[in-house]
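A.B. asks: Here is a sequence together with a model predicted from it:
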Amino acid sequence: MTYPAPFRSLASGRRRAVVIAASASVAFALAACTPAGVDDADPSDSAAGGDGGSGGDGATETITIGYIAPATGTLTGFTDGDPYMLSVVREQFADGITIDGTTYAVEIIDRDSGSDAAKAGELAQELITEEQVDLLMATSTPETVNPVVAQCEAHGTPCLTANAPWQAVVFGGGFGPDKPLEWTHHFFFGIEGFGDVDPLAWDQVETNKKVGVLWPNDSDGGAFRDPDTGYTPLVEAHGYTVVDPGAYENGTADFTSIIQTFKDEGVEIISGIPIPPDFVTFWTQAAQQGFEPKVATVGKALFFPTTVPSIPDDLGEGLAFATWWGPTFPYESSFDGTTPQEWIDDFSASPEGEGLVWNQATPLNGALFEVAKVGLEASGDPFDKEALVAAFDDINMMTLGGQIDFTSGPFPGIATIPTAMGQWEKTDDGEWEWVVVDAGTVPDLPVDRPLELLEW
């Protein structure tokens, strides 16, 4: 199965007091207080039904869910499918949620972090203290997730997060065996999803087994560089040697010193987790300076279908990356049984999908709401914070984004998902697509072909 890339991208668009019987009609809040990608929205204008029944017989009690994601800025690749995803979620929640015979309306407040960690934290505090959300969710890299987790842990607010390596969330957030997550549940693969899967692809070709790494000076980079829990001990266990030239700042314009280190050390494999513009800069300069590795398996930058076409001179040909979702992955939505291929078809035909190609992050963003629904239903009382957190502890369920199992994770509150390896190629008609070259740890995933060496 091949997976196409586009040539352009269009970036995106209180708890109530009175309980009603299950048979009562339910009002659903269709709009967010500040929709992702929309600036300066007036919260008073957004919730359907005014104050949502904060008093008076017959009013509907409302569960308020906050959702923070980077709809603008350097991390928009994680969220350009969110307008469609949120429309699907709101439709699923249109009739509310029934919990122990009581039906509750659902209000979703989605906010744009602007790909800024400080703003993500500010939005989380606002949603907790001013909007009094019953559940707060966040997605897409530690720069978004960690500040939200910090606010939820400080205020005792149930929290669900995704799309960030779990070690960067746990250890990078200052948590550990002596300081567990008390209010947060997070799902995504961890550094092992790179360090134990990248070598499966490298083993398919002949190299000197020297791996040059690109670790930025941020939460992700710090987690991957950790000598005990990071990337190096994993790939060394597979017989590879890591060359780490040191941390670089996001937004670096000149990678000459890093490239020279790789050349001097005879590096033939490149790995890392740079943001998209930084990798484009690095890879372009590498070609200009005569650095020609045989293999590149790069996270973050190559996850999304807009990066590779933006690299000049078709230098994206043959770049590879860890992948966690695609049309042939054996998953289905708990909402309605939708499969990945069906979701892709529906997204492509939707107004929100016009001018875009699906990306693998969006279904996992949507899975946050699938897990939220099951947890809320199992809690018995959506406003009992401790009960809601305990309900998440027991979740082991299939979602559109994969199996989410909090009962057997590597750390309390963590569920991991499997990864495979994809490789980008350009078709005869000039379109970019990626193919599966190793199934990695994904059960029953078809493989299209073996990994191919880079051509310079």
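C.D. replies: Yep, it's here.
A.B. asks: all contacts plus neighbour counts: C-alpha atoms, from now on.
C.D. replies: OK.
A.B. asks: Spatially, which residue comes closest to residue 409, not counting chain neighbours?
C.D. replies: residue 415 (4.8 Å; Cα to Cα, 6 or more residues apart in numbering).
A.B. asks: before we move on, what about residue 125?
C.D. replies: Once flanking residues are discounted, residue 125 sits nearest to residue 151: 6.1 Å by Cα to Cα, 6+ apart.
A.B. asks: and here's the other structure:
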Amino acid sequence: MDQTNGEEKRVRAAASPAAGGRTGVPTVGVVVARTGRLARLGDPLAYAVDLLAPKLRGRLRLVGRDSRSCAEGARQAVRELVEVEQARIVLTLAGTEVLPAVADACEEASVPCLSSTFPWQVYHYGGRRRRWTYHFCWGLDDIAEVFADLWEAAGGTERKVGCLWNDGPQGTWSRHSTHGFLPAARARGHRLVVPAGYREPAATLAGHVAAFRDEGVDIVTSAATGADLGVFRREAARQGLRLRLITCSRWLAYPPASTADPAVEAPQANVATLVYWTPAHPYRSSIDGMSAAELAEGYERATGNQWLQPLGLAYALVEVAAHALATADDPAAPASVAAALGATRLETVAGPLDWTSGPVPRIATVRLSGGQWQRGRKHPYELVVTDNRQVEGLPVGGELVPLGADQ
């Protein structure tokens, strides 16, 4: 049996009836990618389930199902969790197709859903009208504010910035005239050069490079995959487009892929990105007081892998679910659990979360900082916080390094 399927079984066993029994405690269903292209990003949520299931035994029961990294797998997972496991609330992380599918399936089942790691405008405005689904994340406007700070740190104000955006939900909503990245960045005085969106995976980005070169762009922003960013950087080098800085969200919030030759830089080397959670964040768990640093250390020790930013949010999903079930007037009634979610104000290992004052109903926001992937000591590349303006108590780890400066 392969390792991924073994991990899936381990997640199920951590909170199975054999492990905890159907003792009348409420069940929390967890839709987590254990197979398919999102499997690596499912690791933090799987780890959080394993870690918290024994700590919460007697208060709630955690049960996981594999989304298979696809919409149909996510819908099937919700059906199993609700119909077979009698889940009172369903949790999930990430996935442009997976997360909306989980939310929609929960709506159809009239069961509360709690999710994260998806810009809230894309989640809120980009799907069907929802009643049962709750979400916490940053916004596209928050990304724009952090990235504008980084652009200005790289070389002054009122700069031209090239936008390397795809034709999918992230790119489409980044362009939105009201809710997207575009208006927030322009409000900071920056002129954005916005070619048409490209289809993922990108075969070539020569047209984008040419457009940026013709406009005299030396800063580029994107939400590209690592592979597509590699295509762009190789084409930029071929056409002689010299860049001072690249800022990139979405996949670039995760560690750069290792290369076979340590002397060859990864496509994400020295790329700046959003920072929403690190071991240095001054946050602690509402369940057991565990610090962000302790959580990251335990994850690396247990998995042998570098910590990922979603780890803090994955743990916070369970924190919020436990709080809602504990404070609901009737944890067996979906409407009561949903009302408790809507009234939640909680200090978590991912920071303060408040659904009573969100930008729109059923949304809580996460604070962002700016950082950059730089050559590391413990790992090939490490996320260095370079701008902590919006997160009190988060230490700055270094300064921005121009592209190619450490070659």
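C.D. replies: Done, it's in. No experiment lies behind these values; they were computed from the predicted model shown.
A.B. asks: Just the TM-score for the two chains, thanks.
C.D. replies: For these two chains in superposition, a TM-score of 0.89 is obtained (TM-score structural alignment, normalised by the length of the second structure); 401 aligned residues with a Cα RMSD of 2.9 Å.
A.B. asks: hang on, the earlier thing: identify the residue of the second structure aligned to the residue nearest to residue 409 of the first structure.
C.D. replies: By TM-score structural alignment, residue 415 of the first structure lines up with residue 364 in the second structure.
A.B. asks: That match is in contact with residue 136, isn't it?
C.D. replies: Yes - counting by Cα atoms under 8 Å, residue 364 of the second structure does reach residue 136; the two are 4.5 Å apart.
A.B. asks: Which residue ranges of the stretch 1-150 of the first structure form helices?
C.D. replies: Using DSSP state H, counting those that start in this stretch, the helices of the stretch 1-150 of the first structure run over residues 82-92, 117-129, 142-155.
A.B. asks: whereabouts in the second structure does the next helix or strand after the longest one align?
C.D. replies: Just to be clear, that refers to helix 142-155 of the first structure. Using DSSP states H and E, the helix or strand that follows helix 142-155 of the first structure in sequence is strand 159-162. Mapped onto the second structure using TM-score structural alignment, strand 159-162 of the first structure covers residues 113-116.
A.B. asks: Likewise for stretch 225-244 of the first structure?
C.D. replies: Under TM-score structural alignment, the match for stretch 225-244 of the first structure is residues 175-194.
A.B. asks: end-to-end on the matching stretch?
C.D. replies: When the termini of stretch 175-194 of the second structure are compared using Cα to Cα, to the nearest Å, they are 8 Å apart.
A.B. asks: before we move on, the earlier item: contacts only, for the match of residue 415 of the first structure.
C.D. replies: By Cα atoms under 8 Å, 6 or more residues apart in numbering, residue 364 of the second structure lies in contact with 135, 136, 137, 353, 354, 355, 356, 357, 358.
A.B. asks: can you pull out the strands in the stretch 101-250 of the second structure?
C.D. replies: 113-116, 133-137, 160-164, 191-193, 219-222, 245-248 (DSSP state E, counting those that start in this stretch).
A.B. asks: Which positions in stretch 5-12 of the second structure come out as buried?
C.D. replies: For stretch 5-12 of the second structure, the neighbour count (16 or more other Cα atoms under 10 Å) marks 7, 8, 10, 11, 12 as buried.
A.B. asks: One more: stretch 283-302 of the first structure?
C.D. replies: 283-286, 291-302.
A.B. asks: Which parts of the stretch 301-407 of the second structure are strands?
C.D. replies: Under DSSP E, counting those that start in this stretch, the stretch 301-407 of the second structure gives strands at 345-348, 351-354, 363-365, 369-375, 381-387.
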